[in-house]
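Undergrad: Got a sequence here, can you model it:
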Amino acid sequence: MKNLLIISPYFPPVNAADMQRVRMSLPYFASNGWNVEVVMVDEQYTDIQIDPLLLQSISSDIKIHKVKALNKRWTSKLGLGSIALRSLWFYWHKVNRLLKDGKFDLIYFSTTQFPVCILGAYWKKKFGIPYVIDMQDPWHSDYYQDKPRTQQPSKYWFSYRLNKYLEPIAIKNADGLISVSEGYIDDLKNRYSVIKNIPSAVITFGAFEPDLSIARENQTRFVSLLDARFINIVYTGRGGADMHQAIIPVFEALKKGLSDRENTFYSRLKFYFIGTSYAPAGEGKPSILPLAQQYGIADHVVEITDRISYYHTLLTLQQANGLFIPGSDNPQYTASKIYPYLLTQKPLLAVFNKKSSAIPILREYGVKHVYDYESVTGININDFFSELNTNNSESPLYNQEAIKKYSAQQMTVNQCLFFNQVLNRELKVKNKDSKY
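TA: Prediction:
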């Protein structure tokens, strides 16, 4: 058995999207030849929503180490609110001890809190342990450079320059890259020629069936957010102006349908956009409802900016009559959230950038209504609406081979094969160097 040390600042019971890959992989690492330990930031130092039910999916025999972080109330005054920056020194101290006292073959950074990844270069130099970075999102990116300030993330000026400085420290010394998007890897290898030949792999998030059982077993804990008088179509996840191009064709079709006074079906449709802001509860600004207001359909659109817990999300998806996934105008956006939607086996409408990798995956599953926002038509969207009207209780039949291929279990197999590839390459390099 080989030993893997996973660095994941956000981890259960914290309800953060970037820990889901590790959480869903934990049950399967050992059967693929890897013992794992996780180093997380103690949840008391985070300001992300806590979901204790997430702990039910984690075996008690997994060793979890917790580190502290600087108090955000003080560091935010200096513009340092990131959990990665606030925990950096504590990670350095804790992992130094772990690497000194224990035998680890590989370090795996699986997080979007990227600044912590710079420690990989230090640990590699000090202890000779290779490391892999999981690029779930871009780290340093020019995407927002030409966007208006209202569309840029908070403190963008500072984070852009910090990321530009930190990214090469971590990436140039990495021994392998995993990503949810081929585009992310291509960008990095084009930017840093020194990593051109290191192992890399595109591995999406997987579908984790046990989560549905946990959600159903605890459904009495949650209040329904949907109005039973309507045909409810649900999207849960972040919003933003970058998704407007995918949403506009749907709103246009809904507006046209509502204008037909003789067809009362459209008046029964209601869209829900839930958890659209990363801001603290009660402080999020709507990014979808203003678009609905422009189209005069605000009575049929509900936007809840506050995030809800992961299992509340799963239950809400199961309670819906239909599901909608709008993609970003960024072609590299993959929407790893597609797998919980697929697990519910509800009628699904997805509209993405035509270059998004989500489109072929959804089509491979057998999802009928998958489009890109440049070519989707009102007829396409009305076909989806019509199916909700005539086959409201009928579940889609998905390709069983695709279900297996994109399961969390298979995604873990892919990760472990990749880890083995990284170690084999390191061994060859060391053997080659020893000859000289």
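Undergrad: okay, CA-based contacts and neighbour counts for the rest of this
TA: Fine.
Undergrad: By residue count, which helix of the chain is the longest?
TA: If you go by DSSP state H, the chain has its longest helix at helix 408-434.
Undergrad: For that one, name the packing helices and strands.
TA: Secondary-structure packing of helix 408-434 (3 or more C-alpha pairs under 8 Å, 6 or more residues apart in numbering; DSSP states H and E): helix 20-25.
Undergrad: so what secondary structure elements neighbour the helix it packs on?
TA: Using 3+ C-alpha pairs under 8 Å, 6+ apart: helix 20-25 touches helix 408-434.
Undergrad: Can you give me the end-to-end span of stretch 196-216?
TA: Start and end residues of stretch 196-216 are separated by 46 Å (C-alpha to C-alpha, to the nearest Å).
Undergrad: can you give me the strands in the stretch 101-250 of the chain?
TA: Using DSSP state E, counting those that start in this stretch, the strands of the stretch 101-250 of the chain run over 106-110, 131-135, 176-179, 200-202, 231-236.
Undergrad: Can you lay out these as a markdown table showing mean neighbour count and distance to Leu5?
TA: Below are the strands of the stretch 101-250 of the chain laid out as a markdown table (neighbours: other C-alpha atoms under 10 Å; distance: least, C-alpha to C-alpha, whole Å):
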| stretch | mean neighbour count | distance to Leu5 |
| --- | --- | --- |
| strand 106-110 | 25 | 5 |
| strand 131-135 | 25 | 9 |
| strand 176-179 | 24 | 15 |
| strand 200-202 | 19 | 19 |
| strand 231-236 | 24 | 32 |
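Undergrad: another one to check against the first:
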Amino acid sequence: MISPKRPHLLYVAWGFPPSRGAGVYRALATANAFVDAGWKVTVLTATREVFEYQTGTDTDLELKVDPRLNIVRAPFSWVRGEPDLAKWSRTRIASNLLWSYARAKSDRLAFPEPVYGGWKKALLKETDRIHSADPVDLVIGTANPNVDFVPGWHLHKTAGVPYVMDYRDTWHLNVYTDTFVGSRFSRSARLEKKLLASAAEVWFVNAPIRDWHAQSYAPGSERFRVVANAFDPEFAQAFAGISKPERSDASGLVFGYLGTIYGPMPLRESLEGWRIARTRSKLVRNSRFEIHGRLGHYAEPDPTILALLKEYADDGVSYEGPVSKTAVADKYKGFDALMLILGRSKYVTSGKVFEYAASGLPIASLHHPETACTTILDGHQDWFPVPDLSPESIAETILKTAQRAGDMTPADYARNQAWADHLSRDKQLQPRISHLTELVAEASHG
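TA: As a prediction, this is how the structure comes out:
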């Protein structure tokens, strides 16, 4: 008896392990989840050298890649900081400024997106090769960059293959100013409209972003879905039965931040609030505030952010550097409480809020109340949001969080972890995988 053919998913993600970008965790979890559901999965991503030379790598994260995944790496040429001068053309050597201008124009002609637009050609070449060798049943592109949507659109037009657009970020919505980026009649806006109208499904990380797109691009909006970033079930399992870290009476507590620091985040206000709190509490004065993660989006820490953190080094603030995804759970278990620092936006949820919730630890939310993660954490019994972003209000919130952190019991952690169960990745992905499996099955029998 011949077993039925497994449906073939082409999953397009510019950032995939060993990339250490924020979106890599969603991409990795999604690809692995489809394999677990019985799909054959081909991942189309960028070459390792791009991450090694430009954005930094997390080689330990590759241990999480399911060996059943077929990884295809399309060459990607990133102009920024090309380390090998032997790869420079004579034209570029003669005038790097003119060459860069011409390259930027060429990239945008290929696809209306700066930096990444030129990748379209390599993507389509690999897409056609993959589909010719083993016909693709579904394409999922996760963005940004938005050029990741091109293979799905291409196979839909040429072979009738359904595609899913997974918006890890937004294309034309500025999530901090709530404005449309560029003109609504621009080439990129018109292209986005076409793509959204023909997609089998469109995924957004939260309801406010989905609703904005449904209002801006009504055709096809009934297929818009919320697929939150969430946390991985095995991540939550690492916290089962945790208790407070052992510390001496004089050592105080350890407050932790784990994530990327970038953009309009109230970092200085948070640090100033921490400094004020230390003057009002012996417990906080004896405590430490450790910051783990990346400072900016590139391999080297952003010097401006690094300088700001050093201003508060005498206040028990330390920058500890990036953390491998495989070591994140252990880092959380070394904290007594968590600091959640985010930029103000009703559209910003952040991926780390789900991991914060899964840990069961007390959380000090040092972000504006209208930020989207407020709705995620509403109901968490050891969550302490600020009423505003003044250093004084932040200090009071830190003091409340510190007092609670000192009283936490194993039962308190377990209660918080049980509450967070609805935020797990499988709760978000499984309904979509089930629906898409049925969609592909119906198409194959049609």
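Undergrad: Could I get the TM-score for this pair?
TA: Here the TM-score for the pair of chains, by TM-score structural alignment, normalised by the length of the first structure, is 0.76; 399 aligned residues with a C-alpha RMSD of 4.0 Å.
Undergrad: Distance to Ala69 of the first structure added to the strands of the stretch 101-250 of the first structure, as TSV?
TA: Putting those into TSV (distance: least, C-alpha to C-alpha, whole Å) gives the following:
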stretch	distance to Ala69 of the first structure
strand 106-110	18
strand 131-135	22
strand 176-179	27
strand 200-202	31
strand 231-236	30
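Undergrad: out of the ones you listed, nearest to Lys404 of the first structure?
TA: Distance to Lys404 of the first structure, taken as C-alpha to C-alpha, is lowest for strand 200-202 among those, at 16.9 Å.
Undergrad: Counting by contacts, list what the closest one packs against.
TA: Strand 200-202 of the first structure makes packing contacts with strand 176-179, helix 182-191 when contacts are defined by 3+ C-alpha pairs under 8 Å, 6+ apart.
Undergrad: with the second structure superposed, average distance for the last one?
TA: Using mean C-alpha distance after the TM-score superposition for the first structure, helix 182-191 of the first structure ends up 1.9 Å from its aligned counterpart in the second structure, as a mean over the superposed pairs.
Undergrad: still on that earlier bit, buried stuff in the longest helix of the first structure?
TA: Residues of helix 408-434 of the first structure classed as buried: 408-416, 418-419, 422-423, 425-426 (neighbour count, 16 or more other C-alpha atoms under 10 Å).
Undergrad: Stretch 174-185 of the second structure too?
TA: Of the residues in stretch 174-185 of the second structure, Val175 count as buried by neighbour count, 16+ other C-alpha under 10 Å.
Undergrad: just stretch 366-380 of the second structure next, same as before
TA: So for stretch 366-380 of the second structure, counting by 16+ other C-alpha under 10 Å, buried means 366-369, 371-374, 376-377, 380.
Undergrad: ok, which stretches of the stretch 51-200 of the second structure are helices?
TA: Using DSSP state H, counting those that start in this stretch, the helices assigned to the stretch 51-200 of the second structure run over residues 90-94, 96-110, 120-133, 150-159, 187-198.
Undergrad: And the stretch 301-436 of the first structure, by the same measure?
TA: 310-319, 338-344, 358-365, 378-390, 400-405, 408-434.
Undergrad: Out of these, the one nearest Leu106 of the first structure is which?
TA: Here helix 408-434 is closest among the helices of the stretch 301-436 of the first structure (C-alpha to C-alpha), at 7.8 Å.
Undergrad: follow-up on the earlier one: farthest pair in the buried residues of helix 408-434 of the first structure?
TA: Ala408 and Glu426 (27.0 Å).
Undergrad: From the opening residue of stretch 40-49 of the first structure to its closing one, how far?
TA: OK, stretch 40-49 of the first structure end separation, C-alpha to C-alpha: 15 Å.
Undergrad: now what about it, what contacts it?
TA: Stretch 40-49 of the first structure is contacted by residues 7-11, 13-16, 50, 64-72, 83, 87, 280, 307, 309 when judged by C-alpha atoms under 8 Å, 6 or more residues apart in numbering.
Undergrad: Mind checking which of the residues you listed are buried?
TA: Among the contacts of stretch 40-49 of the first structure, those scoring as buried are 7-11, 13-16, 50, 66-70, 72, 83, 87, 307, 309 (criterion: 16+ other C-alpha under 10 Å).
Undergrad: List the contacts of the counterpart of Gly176 of the first structure in the second structure.
TA: Matched by TM-score structural alignment, Gly176 of the first structure corresponds to Glu201 in the second structure. Neighbouring residues of Glu201 of the second structure by C-alpha under 8 Å, 6+ apart: 163-165, 223-225.
Undergrad: switch the cut-off to 6 Å
TA: Taking C-alpha atoms under 6 Å, 6 or more residues apart in numbering, we find Glu201 of the second structure in contact with 164, 223-224.
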